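> Fold the following, please.
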Amino acid sequence: MRFLLSTIGSRGEAQPVTALAVRLKELGNEVEVVAPPDFEGLVTGNGLVFTPVGPNLRDAKAVKPTPDELRKLAEESVREQFRVVTKAAEQADVLVAGGALQHATRSVAESIGAHYVYASFCANTLPSPHHAPPAMLGSVPMNGTPEENLAQWERQRHYFTSSRDALNAERAKLGLAPIDDVRDHIFGDAPWLAADPVLGSWPGPGDLVQTGAWLLDDQRPLGPELEAFLDDGEPPVYVGLGSMRGVANTAADVIGAARELGKRVVLQRGWAGLELADDGGDCIAVGEVNQQALFRRTAAIVHHGGAGTTTTAAAAARPQVVLPHMYDQYYWGSQVERLNIGRSATTATADVLAEALGLTEQAAEVATQVRTDGALVAAERLMAL
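Below you'll find the predicted structure:
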């Protein structure tokens, strides 16, 4: 079978899509991944065919767009997605849209008679009366009654409808009828949830396919300098914000809190460009790293609350401190709190970090329940379509 997997998101979406692609290829299928140019190395490094879509996300300016700018960006994204996905999807049997704002994938699948699956990596990015929608453009919805939650979901529809005219113009080029509800069109009739059922189960209504998180099996070595640092003392505190821009004082705050508790620090620079406050021997800065291997050798993990990092930290049996910035990260912070495997906060103070460090036993217990076969489960289900 031939599969096309598409995403326009950050590493939190590109990495699970790549994990699924790896499993599909291992099962003997032809697989191509469409993702932003930032992730070419991630995809091709796993032996997969890669096609870029859109601009480099890392180069994007961290400036809140005006409504008119947002509309224009959405229209440009729709046109670019249709151009790339239409060409890449020739003779594909199944098209999978991984993550938010996948405007072209379902239409292209419809135009070539292929199966279509939309996959979310977090329950609260799919509408439900049992949770508020994700944070968008600085607005952080709060959980309320079922009626209040649904009202919040309705207020977020405009994030999708702004691109409706551009979407329908591209559908017309493919000989397809216009659609009215962009959000429901993208999600499809039966969306999948690629999240761990212990960390983030679907609350309903109705059933959907929950495969478990799509995790890459990372075999990269940690490197001699990091290995030497880890061997030279007690397990350190890890801090990293992934592809988030971050807050200026994050590194200094976490290092200060860790030092108050007598803990060393591994700082991942990430897209925020986090830097060490000084050249003290109790801290080390690293670039891209095998988190699966590193997290198992830490005392606690301070991070932004992305789905993949939260799951990897939980599977490593280490307590977490989530510092949410946007989108689904507030949800993952609340789930960490609910399971009592860490804390969610605006700043990692010494008190917050100490509370998290006291939850090591709970984190170890939950780790035994975290599934690591989600990508394989999804691959086998896709092949059965």
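> CA only for contacts and neighbour counts going forward, please
Noted.
> Report the distance from the longest helix anywhere in the chain to the chain centre.
Scanning the chain for the helix with the most residues, using DSSP state H, yields helix 67-88. Computed by CA atoms, centre = their mean, to the nearest Å, the chain-centroid distance of helix 67-88 equals 21 Å.
> Please identify the buried residues of that helix?
Within helix 67-88, the residues scored as buried using 16 or more other CA atoms under 10 Å are 71, 74-75, 77-82, 84-86, 88.
> helices or strands up against that helix?
Contact here means 3 or more CA pairs under 8 Å, 6 or more residues apart in numbering; DSSP states H and E; on that basis helix 67-88 packs against strand 49-52, helix 105-112, helix 164-173.
> So what angle separates the directions of that helix and helix 164-173?
20 degrees (axes from the mean of the first three to the mean of the last three CA atoms, to 10 degrees).
> Surely Gly99 is in contact with Glu13?
Yes - proximity of Gly99 to Glu13 meets the contact threshold set by CA atoms under 8 Å, at 6.1 Å.
> who has more neighbours, these two?
Taking neighbours as other CA atoms under 10 Å, Gly99 and Glu13 compare with Gly99 leading, 26 against 23.
> Tell me the spatial nearest neighbour of that one, not counting adjacent residues.
Leaving aside its sequence neighbours, Gly99 sits nearest to Ser120 (CA to CA, 6 or more residues apart in numbering; 5.2 Å).
> where's the one you found relative to Ala257, distance?
Distance, Ser120 to Ala257, using CA to CA, to the nearest Å: 35 Å.
> quick one more, to check against the first:
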Amino acid sequence: MLALEAVLRACGEEMQVCAPPDFVELLEGIDIPLVPLGQSSHAMASAAVTGTTEDRPTKNLSVCVARMVAATYDLLAAAADGCDVVVTTGLIPAAAAARAVAEKLGVPYVFVAPSPTYLPSPHHPPLAWPGCPHPPEVTDNRVLWELNGEHLNALFGEGVNTHRAAIGLPPVDDIRDHVLTGRPWLVSDATLSPWLRPADLDVVQTGAWIRPDDRPLPADLDAFLKAGTPPVYVGFGSMPVRDVQGTARAAVEAIRAQGRRVVIGRGWPDPAVTDGQGDCFAVGEANLQALFTRVAAVVHHGDAGTTTAAALAGVPQVVVPQMADQPYWASRVVDLGIGAAHDGPGLTYESLWVALRTALNPGTRARADAVAVTIRTDGTTVAGKLLRDTVGRGRPLVAG
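All right, here's what the predicted structure looks like:
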């Protein structure tokens, strides 16, 4: 969304950004006001990864969903007042609230998917919800998507329609199709993540939304990179990881065993895991687009943004998927021959050593270089033109 904001601002447009409170500091750093929306995304991801259930309502679910949709709606309605279009991504209740706002304002609504796995297709299964795995006996993707629609209706249908009735909107029969619309946008690169036809949706694939980042690397990191051979970067962003310190130590040891130095993304492990040795550097917030061009491989959790950044840099990857669409991105890295997919979220010295052997193979690097030149970087330009052509000009846009 921030990549889209940069393109629209360059065209003289305004964009109001609504997102979880985790992102307040990030947006303050680039002078963009944020309307905090809902609870912490990190907390929700932690609950999903660790399997905790304290925050998952099990009684009066429809009441909880209705309250969640209503709270989101109230915030979005205030932020979107005077806007020409509502662009949204994220969880079903929040997206349903965003669409209700667009309906009440009488403006277009666009749903944005970061990967194909969010969109029904016979070519892939739906994402498995925490605590609700796919039935092992069902292998037909169309059937799995039918079950997914039924599951989402059971979870959210009554709550969403209760709120819609309260604000004078008609009920919807299919929550998923209502949120996605018949023409969602897929904001991933066509090489990394193609939308395969035939499918039931008229998907608009804009290309990946890549936020421009021209920040120089910190001086101490730059000095470390210049002082030896290219290291291996390992980082999981804000993604919760089981056994954080054990995972970090195993990663450092496996990378060292390959004869490589280490850059470790600070934030998920304790910096002490670098154990003070000169071949290991801990870095905080930094320009990963620039950093990835100077490393031998990238070990990460496999979200859409990190996978795309590493692919664009032409650097081999090891994806250690934790949840959601991350297994999909891991499979794409393998299919394209630009890295390795770790088997499951639990990383050990032995398992990472094996994956790194594939990633650090010269043939993998050559393939990563070849794929890098095919990745387009104009996704937000395409999206910005589509929005401007759709709604005209004169009033600010809203993204949530």
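> okay if I get the helices and strands packed on helix 67-88 of structure 1 as JSON lines plus distance to Arg381 of structure 1 and mean neighbour count?
Putting the helices and strands packed on helix 67-88 of structure 1 into JSON lines (distance: least, CA to CA, whole Å; neighbours: other CA atoms under 10 Å) gives the following:
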{"stretch": "strand 49-52", "distance to Arg381 of structure 1": "22", "mean neighbour count": "19"}
{"stretch": "helix 105-112", "distance to Arg381 of structure 1": "18", "mean neighbour count": "21"}
{"stretch": "helix 164-173", "distance to Arg381 of structure 1": "28", "mean neighbour count": "18"}
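> what's the closest of the ones you listed to Leu215 of structure 1?
Set against Leu215 of structure 1 and scored by CA to CA, the helices and strands packed on helix 67-88 of structure 1 come closest in strand 49-52, at 18.5 Å.
> so that closest one corresponds to what in structure 2?
Aligned using TM-score structural alignment, strand 49-52 of structure 1 spans residues 33-36 in structure 2.
> how many other residues sit next to Glu288 of structure 1?
10.
> try the one 4 residues further on
Using other CA under 10 Å as the criterion, Gln292 of structure 1 is surrounded by 19 other residues.
> before we move on, what about Asp220 of structure 2?
Close neighbours of Asp220 of structure 2, defined as other CA under 10 Å, add up to 11.
> Which residue in structure 1 aligns with it?
So, by TM-score structural alignment, Asp220 of structure 2 is matched to Glu225.
> any idea how far that match is from Arg269 of structure 1?
For Glu225 of structure 1, the distance to Arg269 of structure 1 equals 16 Å [CA to CA].
> And for Asp279 of structure 1?
15 Å.
> More neighbours: which of those two?
Neighbour totals were compared for Asp279 of structure 1 and Arg269, and Arg269 leads with 20 against 8 (other CA under 10 Å).
> Now which residue in structure 2 aligns to that one?
Per TM-score structural alignment, Arg269 of structure 1 is aligned with Arg266.
> show me the contacts for its match.
235, 282-285 (CA atoms under 8 Å, 6 or more residues apart in numbering).
> do that again at 7 Å, thanks
Taking CA atoms under 7 Å, 6 or more residues apart in numbering, we find Arg266 of structure 2 in contact with 282-284.
> now Val299 of structure 2
By CA under 7 Å, 6+ apart, the contact list for Val299 of structure 2 reads 233-235, 317-319.
> what about the counterpart of Ala366 of structure 2 in structure 1, how many residues close to it?
In structure 1, Ala366 of structure 2 lines up with Glu361, judged by TM-score structural alignment. By the measure other CA under 10 Å, the count of residues near Glu361 of structure 1 is 15.
> For Glu361 of structure 1, give its distance to Arg23 of structure 1.
For Glu361 of structure 1, the distance to Arg23 of structure 1 - CA to CA - is 32 Å.
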